[in-house]
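A.B. asks: Just a sequence and a predicted model for now, questions to come.
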Amino acid sequence: MELQIRSNGTKVTDGMREFIDRRMSKLDPIAHKVVDAQLELRTERPRTGAPQTTAQLTLHTGRHILRAEERADDPSKAIDAAIDKLIVQVRKFNGKRQGRRRRAGEHPMSEMADLREHDFIGVSADDNSNVAVTDDEDDEDQETPLRTKRFGVKPMIVDEAIDQMELLGHDFFLFHNADEDHINVVYKRRDGAYGLLAPDKV
């Protein structure tokens, strides 16, 4: 796969590029599905202590987004850890999807239990969102600051939304339901099944 590297404060030498190419070969089994691959390197140099490099690896398959981020005091360690983390995510996702389809007879939606309001209490997403988002600045005039995240959504069916939620490792996922032409939310229930939040006019 062709990898785009963006660097902020990290010098990408020919040797590092060769190292990245070698380590990325771990992802060869899924390379044919990847339409876009990006590696972002950010190095922060605190006043005290060693510099810290964050490696964020993002793969787009056309249907899903895979993303892993790791931090270390050495760029090579951060890159290696991010790649390994992504591999673990893919394996975990494949295992969950296969198990879900076996239980649901190839129809993951059969696991969608009836929605009750109390089932949604306490469900939260990882604040480090794995979709492209922009943060609006807090309004200083507000007594309680409200943090707003804006992100693009593309039409997908519920099964695809569940898959994306699992890949991102989130507890819920907001998406544009292609079947209903509405914004819906799928989420994980405490009993291991899935729930669907769908708007209804009142």
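C.D. replies: Cool, got the structure.

A.B. asks: going forward, measure contacts and count neighbours with C-alpha atoms only.
C.D. replies: Noted.

A.B. asks: which helices and strands sit right next to the helix or strand hosting Phe173?
C.D. replies: Using DSSP states H and E, Phe173 sits in strand 172-177. Under the contact criterion of 3 or more C-alpha pairs under 8 Å, 6 or more residues apart in numbering; DSSP states H and E, strand 172-177 touches strand 155-156, helix 158-168, strand 182-188.

A.B. asks: Of all the ones you listed, which one comes closest to Arg71?
C.D. replies: The minimum distance between Arg71 and the helices and strands packed on strand 172-177 falls on helix 158-168, with 18.0 Å, by C-alpha to C-alpha.

A.B. asks: Now do that closest one: distance to the chain's middle.
C.D. replies: 10 Å (C-alpha atoms, centre = their mean, to the nearest Å).

A.B. asks: contacts for that helix?
C.D. replies: Residues outside helix 158-168 that contact it (C-alpha atoms under 8 Å, 6 or more residues apart in numbering): 63-67, 89-90, 93, 97, 108-109, 130, 171-175, 177, 186-187.

A.B. asks: Next: stretch 73-91.
C.D. replies: 10, 16, 19-20, 23-24, 26-27, 41, 50-57, 66-72, 167.

A.B. asks: Measure how far that stretch is from the centre of its chain, please.
C.D. replies: Its chain's C-alpha centre and that of stretch 73-91 lie 14 Å apart, by C-alpha atoms, centre = their mean.

A.B. asks: Pull out the buried residues from that stretch.
C.D. replies: Within stretch 73-91, the residues scored as buried using 16 or more other C-alpha atoms under 10 Å are 75-76, 78-87, 89-90.

A.B. asks: likewise stretch 66-75?
C.D. replies: 66-72, 75.

A.B. asks: next helix or strand past the lengthiest helix in the chain?
C.D. replies: Taking DSSP state H as the criterion, the chain has its longest helix at helix 75-104. Note on helix 75-104: by DSSP H and E, the next helix or strand toward the C-terminus is strand 133-136.

A.B. asks: For that next one, name the packing helices and strands.
C.D. replies: Secondary-structure packing of strand 133-136 (3+ C-alpha pairs under 8 Å, 6+ apart): strand 148-151.

A.B. asks: coming back round to it: can I get the buried part of the contacts of helix 158-168 as one PyMOL selection?
C.D. replies: In PyMOL, this line selects whichever of these come out buried by 16+ other C-alpha under 10 Å:
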select buried, resi 64+65+66+67+89+90+93+97+108+109+130+171+172+173+175+177+186+187
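
A.B. asks: okay, pairing it with this:
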Amino acid sequence: MQTSVTFKNLDPSDHIKNYIVEKLNRFDKYLHNPGEANVVLSVEKFRHTAEVNITGDRMTINGKEETEDMYSAIDMVLDKLEKQIKKGKQKVRDRRSNKGKAKTVMGGAGPVEREGERRVMVQNIEYKPMDVDEAIMQMDLVEDSFLVFTNARSDRVNVLYRRKDGNYGLIQPNP
């Protein structure tokens, strides 16, 4: 990671700079591409401030901490940045994993969202062969509004649904 350290109202110290560079190198395992870190260390009376800005992998992460000790301020801000990086990477993973799960009615990969259209999410389900009586018992157990199953007699996909009057309806394809 490319690191630049700026000292304000503080004598530049190689020991502090090496400490920061060593601590920032642990973030390389989270970033796929080389990152860039800008560190500003400042002292005002008894307040020691460490401000770190990291740019890399299409993310910009900022953190700032104030304490009475410079080393503790550095440690605290780096812990805060590590949490932010992990959270950002997890968001990317979650978005990528959801792409494959959602499918549209038209056969695309994801929800359809255009002006004037509705959003359609398709859920893939497993269905097993059973007769209509068994499907009714299954619906009573789960209390769903519909059930998709393969009719054991016709080997075709059927949909059993609960009507508003409490009875059941069956949708089946023509033979």
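C.D. replies: Alright, I've got the coordinates. All of these numbers come straight from a predicted model, not from anything done at the bench.

A.B. asks: Can you pull the TM-score for these?
C.D. replies: TM-score for the superposed pair, counting by TM-score structural alignment, normalised by the length of structure 2: 0.52. Supporting figures: 108 aligned residues with a C-alpha RMSD of 3.0 Å.

A.B. asks: picking up where we left off before, where in structure 2 does the strand holding Phe173 of structure 1 fall?
C.D. replies: Using TM-score structural alignment, strand 172-177 of structure 1 lines up with nothing in structure 2.

A.B. asks: just to revisit the earlier point, mind picking the two most distant members of the buried residues of stretch 73-91 of structure 1?
C.D. replies: Spatially, the most separated pair among the buried residues of stretch 73-91 of structure 1 is Pro75 and Val90, at 22.9 Å (C-alpha to C-alpha).

A.B. asks: on that earlier part again, angle of the strand holding Phe173 of structure 1 against helix 158-168?
C.D. replies: Per axes from the mean of the first three to the mean of the last three C-alpha atoms, to 10 degrees, the angle that strand 172-177 of structure 1 makes with helix 158-168 is 150 degrees.

A.B. asks: Regarding Asn33 of structure 2, what is its secondary structure?
C.D. replies: coil (DSSP: H, G, I helix; E, B strand; the rest coil).

A.B. asks: got a list of what the nearest residue to it once chain neighbours are set aside touches?
C.D. replies: Leaving aside its chain neighbours, Asn33 of structure 2 sits nearest to Asp57 (6.1 Å; criterion: C-alpha to C-alpha, 6 or more residues apart in numbering). Each residue near Asp57 of structure 2 by C-alpha under 8 Å, 6+ apart is listed here: 31-33, 35.

A.B. asks: change it to 10 Å
C.D. replies: 30-35, 89 (C-alpha atoms under 10 Å, 6 or more residues apart in numbering).

A.B. asks: And Gly35 of structure 2, by the same measure?
C.D. replies: 1-3, 24-25, 27-28, 54-60.

A.B. asks: any chance of those in JSON lines, plus secondary structure and distance to Leu141 of structure 2?
C.D. replies: Shown next, in JSON lines, are those (DSSP: H, G, I helix; E, B strand; the rest coil; distance: C-alpha to C-alpha, whole Å):
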{"residue": "Met1", "secondary structure": "coil", "distance to Leu141 of structure 2": "58"}
{"residue": "Gln2", "secondary structure": "strand", "distance to Leu141 of structure 2": "61"}
{"residue": "Thr3", "secondary structure": "strand", "distance to Leu141 of structure 2": "61"}
{"residue": "Leu24", "secondary structure": "helix", "distance to Leu141 of structure 2": "56"}
{"residue": "Asn25", "secondary structure": "helix", "distance to Leu141 of structure 2": "56"}
{"residue": "Phe27", "secondary structure": "helix", "distance to Leu141 of structure 2": "51"}
{"residue": "Asp28", "secondary structure": "helix", "distance to Leu141 of structure 2": "52"}
{"residue": "Ile54", "secondary structure": "strand", "distance to Leu141 of structure 2": "54"}
{"residue": "Thr55", "secondary structure": "strand", "distance to Leu141 of structure 2": "53"}
{"residue": "Gly56", "secondary structure": "strand", "distance to Leu141 of structure 2": "52"}
{"residue": "Asp57", "secondary structure": "coil", "distance to Leu141 of structure 2": "49"}
{"residue": "Arg58", "secondary structure": "coil", "distance to Leu141 of structure 2": "49"}
{"residue": "Met59", "secondary structure": "strand", "distance to Leu141 of structure 2": "48"}
{"residue": "Thr60", "secondary structure": "strand", "distance to Leu141 of structure 2": "51"}
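
A.B. asks: Present the residues you listed as CSV; the columns should include distance to Leu170 of structure 2.
C.D. replies: Putting the contacts of Gly35 of structure 2 into CSV (distance: C-alpha to C-alpha, whole Å) gives the following:
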residue, distance to Leu170 of structure 2
Met1, 63
Gln2, 66
Thr3, 67
Leu24, 63
Asn25, 63
Phe27, 58
Asp28, 58
Ile54, 59
Thr55, 58
Gly56, 56
Asp57, 52
Arg58, 52
Met59, 52
Thr60, 55
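
A.B. asks: What about the residue nearest to Val132 of structure 2 when sequence neighbours are not counted, how many residues nearby?
C.D. replies: Excluding its sequence neighbours, the residue lying closest to Val132 of structure 2 (C-alpha to C-alpha, 6+ apart) is Asn151, at 7.0 Å. With neighbours defined by other C-alpha atoms under 10 Å, the count for Asn151 of structure 2 comes to 19.
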